[in-house]
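Enquirer: Here is a sequence with its predicted model. Questions after.
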Amino acid sequence: MDPQKKSYVLTISCPDTIGIVSAVSGFLAGRNIFIAESAHYGDAETNRFFMRTVFHSSADPKALAELKEAFARIGEKFAMRWDIVDAARKPRVLILVSKFDHCLNDLLYRYRIGALPIEIPAVVSNHPDLQRVVEWHGIPYHHLPVTKETKAAQEAKILEMIERLNIDLVVLARYMQVLSAEMCKALAWKTINIHHSFLPSFKGAKPYHQAHARGVKIIGATAHYVTSDLDEGPIIEQAVERVDHTQTAEDFVAMGRDIENVVLSRAVKFHIERRIIANGSKTVVFRH
């Protein structure tokens, strides 16, 4: 790619109608802008259209501002919710964790080797246990204990940190606290949780043990956006593994850890690459 150019991601959501793809591609082609990839989907149930386009254009911030101003006319014509972002910008991610460390370790490893192109300005935990591993990665660790009486104050500290550190995404890496309705609202569509179960089954404590007691034949994990309805947020990614009667509940737990790692990392990657677009209580995920 020309060093004078950068990659940008355009995301669109709007009422479905004729001519959207033509208008967008024509707009870019008319400005001699190269489209590197594009995907779109029309939902017949909601009558909405979704599009993700990666294109190469001038690296000059002034040129980008002018491009956005010009595209706004198309956005207005089709009643679009749209955004154009620099594909190379690393989103700033705050990780919340409790005592289970497998998802945290996996995210830190992918961050360290560059598989997840993100910045992690801080990790917050309600326990002190994981401070050493986080600080080994050069990341500040904030121990913020929480009780029923201190929950509001603790969440206020987290929200202040999110604003001060310009956080783009919050990841609950097995953070075993239920966020308040107020915090869920403040972080809508920017907080991802990993649920240690294949939703919507076996919610609550020890889901793998519940699954084992019921003799299930598959187990899995679900990554979803957080809402005030516990474990009912829009689903981003899921995966399953087949099991049988010879395996113990502890075997389920071990397999579950691996699935949780993969599902959460995929969900974070989809989010930071702007591959997820809200569709009511669901998501459209352009995986490829």
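Expert: Yep, that arrived.
Enquirer: Please make it C-alpha for all contacts and neighbour counts, starting now.
Expert: OK.
Enquirer: So what's the residue count around F50?
Expert: Residues contacting F50 under the criterion other Cα atoms under 10 Å number 26.
Enquirer: and it, helix, strand or coil?
Expert: strand (DSSP: H, G, I helix; E, B strand; the rest coil).
Enquirer: Quick check: closest non-adjacent residue to it.
Expert: Leaving aside its chain neighbours, F50 sits nearest to S13 (4.7 Å; criterion: Cα to Cα, 6 or more residues apart in numbering).
Enquirer: Comparison target below:
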Amino acid sequence: MPQNQQTGTIKPRVPDTERAVLLIDCPDQKGLVARVVVLLYSQGANILHAEQHQDHELGQFFMRVEWAQASLPNSTSPTGLSDTRAKSVISTFARDFAILAEELHMRWQLYRAHQRTRVAIFCSQYLHCIADLLHRSSSGELPCEIVVIISNHREVEKLAAFHGIRFEYIPVTPATRAEAEAKQLELLESLKVELVVLARYMQILTETFVARYPAAIINVHHSFLPAFIGARPYHAAHARGVKLIGATSHYVTTELDDGPIIEQEVARISHRDQVEDLIARGRDLERIVLSRAVRWHLEHRILCYGNKTVVFD
């Protein structure tokens, strides 16, 4: 909790219901930060965090601003903004910012921090990644609502039941792939899912599926991409005699294991390590990179452009 340096008193944390996050992506030009800050200031917003990045080669500008609504005009309640008032504040800001965004050719996204993203997790037989995500979610580390777990195997069913999460068993074969995917998409739509997490789901999604969730499907791949794409990367790494293994979390695109990379981790190995050793050590890396990617997405810290990402602190 932040401390007032002058008085030594503890400042209360701004409630999530009163915080908002603004993400901006636009052509770089002078005065962008000033224009955004002045608009926020004019509406009484209190900026909590602000970060920007310029891609000088492409001439592109990126910005993330987290701000508090409680200090806006007409906010007199000692307990902060009511939900109705907070929605009104966001609506007013969005209307005014849209005018500025159009002038400066901005792509922008605006979120209320308290809104919990609805998540579906897909997995197959390996449970280390999904077990980690469920633990982090239940402990409050991941600000989301996991509404369903979908698998083409039944190994995760008991784990889903333990956490009180709906489980759907949808087997997939080459002959039933289209039917299975149609059922998956229908289920996701009915549950209003906003983010799909592939926690070692060993099936390739079709272009139709990917197109329904642009920059909203996160996968974990058990290698340091772009090395060793596809299946059995630990076996390929061992055969190649590499000295580092890694894991990668990325957004899913129609190109296999080629989407915008969000996070990566590596571990050093040696000639003494066998394939089984690489798999065991790699599982820790997989847990780490997937949970980070999911958390950063939920906290609205990622912007995609081209086949790259900007990940704000």
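Expert: Received, thanks. Every value quoted in this text rests on a predicted model; they were computed, and no experiment measured them.
Enquirer: Mind checking the TM-score on these two?
Expert: Put the two chains on top of each other and the TM-score (TM-score structural alignment, normalised by the length of structure 1) is 0.97; 287 aligned residues with a Cα RMSD of 1.3 Å.
Enquirer: what do we get in structure 2 for the residue nearest to F50 of structure 1?
Expert: Matched by TM-score structural alignment, S13 of structure 1 corresponds to D25 in structure 2.
Enquirer: Please enumerate the helices of the stretch 101-250 of structure 2.
Expert: Applying DSSP state H, counting those that start in this stretch to the stretch 101-250 of structure 2 gives helices spanning 128-138, 157-162, 177-190, 207-212, 233-240.
Enquirer: how about those helices in CSV, adding distance to F62 of structure 2 and mean neighbour count?
Expert: Listed next are the helices of the stretch 101-250 of structure 2 as CSV, based on distance: least, Cα to Cα, whole Å; neighbours: other Cα atoms under 10 Å:
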stretch, distance to F62 of structure 2, mean neighbour count
helix 128-138, 29, 18
helix 157-162, 38, 14
helix 177-190, 31, 15
helix 207-212, 24, 14
helix 233-240, 34, 17
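Enquirer: Q109 of structure 2 is nearest to which of the ones you listed?
Expert: Across those, Q109 of structure 2 has its closest neighbour in helix 207-212 (18.3 Å, Cα to Cα).
Enquirer: May I see the helices of the stretch 101-250 of structure 2 organised as CSV, with distance to S151 of structure 2 added?
Expert: Shown next, in CSV, are these (distance: least, Cα to Cα, whole Å):
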stretch, distance to S151 of structure 2
helix 128-138, 11
helix 157-162, 9
helix 177-190, 10
helix 207-212, 16
helix 233-240, 22
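Enquirer: for the ones you listed, which one sits closest to D257 of structure 2?
Expert: Closest to D257 of structure 2 of these is helix 233-240 (Cα to Cα; 11.7 Å).
Enquirer: In structure 1, which residue range corresponds to the closest one?
Expert: Mapped onto structure 1 using TM-score structural alignment, helix 233-240 of structure 2 spans residues 207-214.
Enquirer: Helix, strand, or coil at S57 of structure 1?
Expert: strand.
Enquirer: Look up how far G31 of structure 2 lies from the corresponding residue of structure 2 for it.
Expert: For S57 of structure 1, the aligned position in structure 2 is Q69, judged by TM-score structural alignment. Separation of Q69 of structure 2 from G31 of structure 2 (Cα to Cα, to the nearest Å) stands at 24 Å.
Enquirer: Of these two, which one has the most company?
Expert: Q69 (27 against 8).
Enquirer: and the nearest residue to that one once chain neighbours are set aside, what is it in contact with?
Expert: Counting by Cα to Cα, 6+ apart, E18 is the residue found nearest to Q69 of structure 2 once chain neighbours are left out, at 5.1 Å. For E18 of structure 2, the contact set (Cα atoms under 8 Å, 6 or more residues apart in numbering) comprises 68-70, 80-81, 86, 112-114.
Enquirer: buried set for the helix or strand encompassing V240 of structure 1?
Expert: Assigned by DSSP states H and E, V240 of structure 1 belongs to strand 235-242. With burial defined by 16 or more other Cα atoms under 10 Å, the residues of strand 235-242 of structure 1 counted as buried are 235-240.
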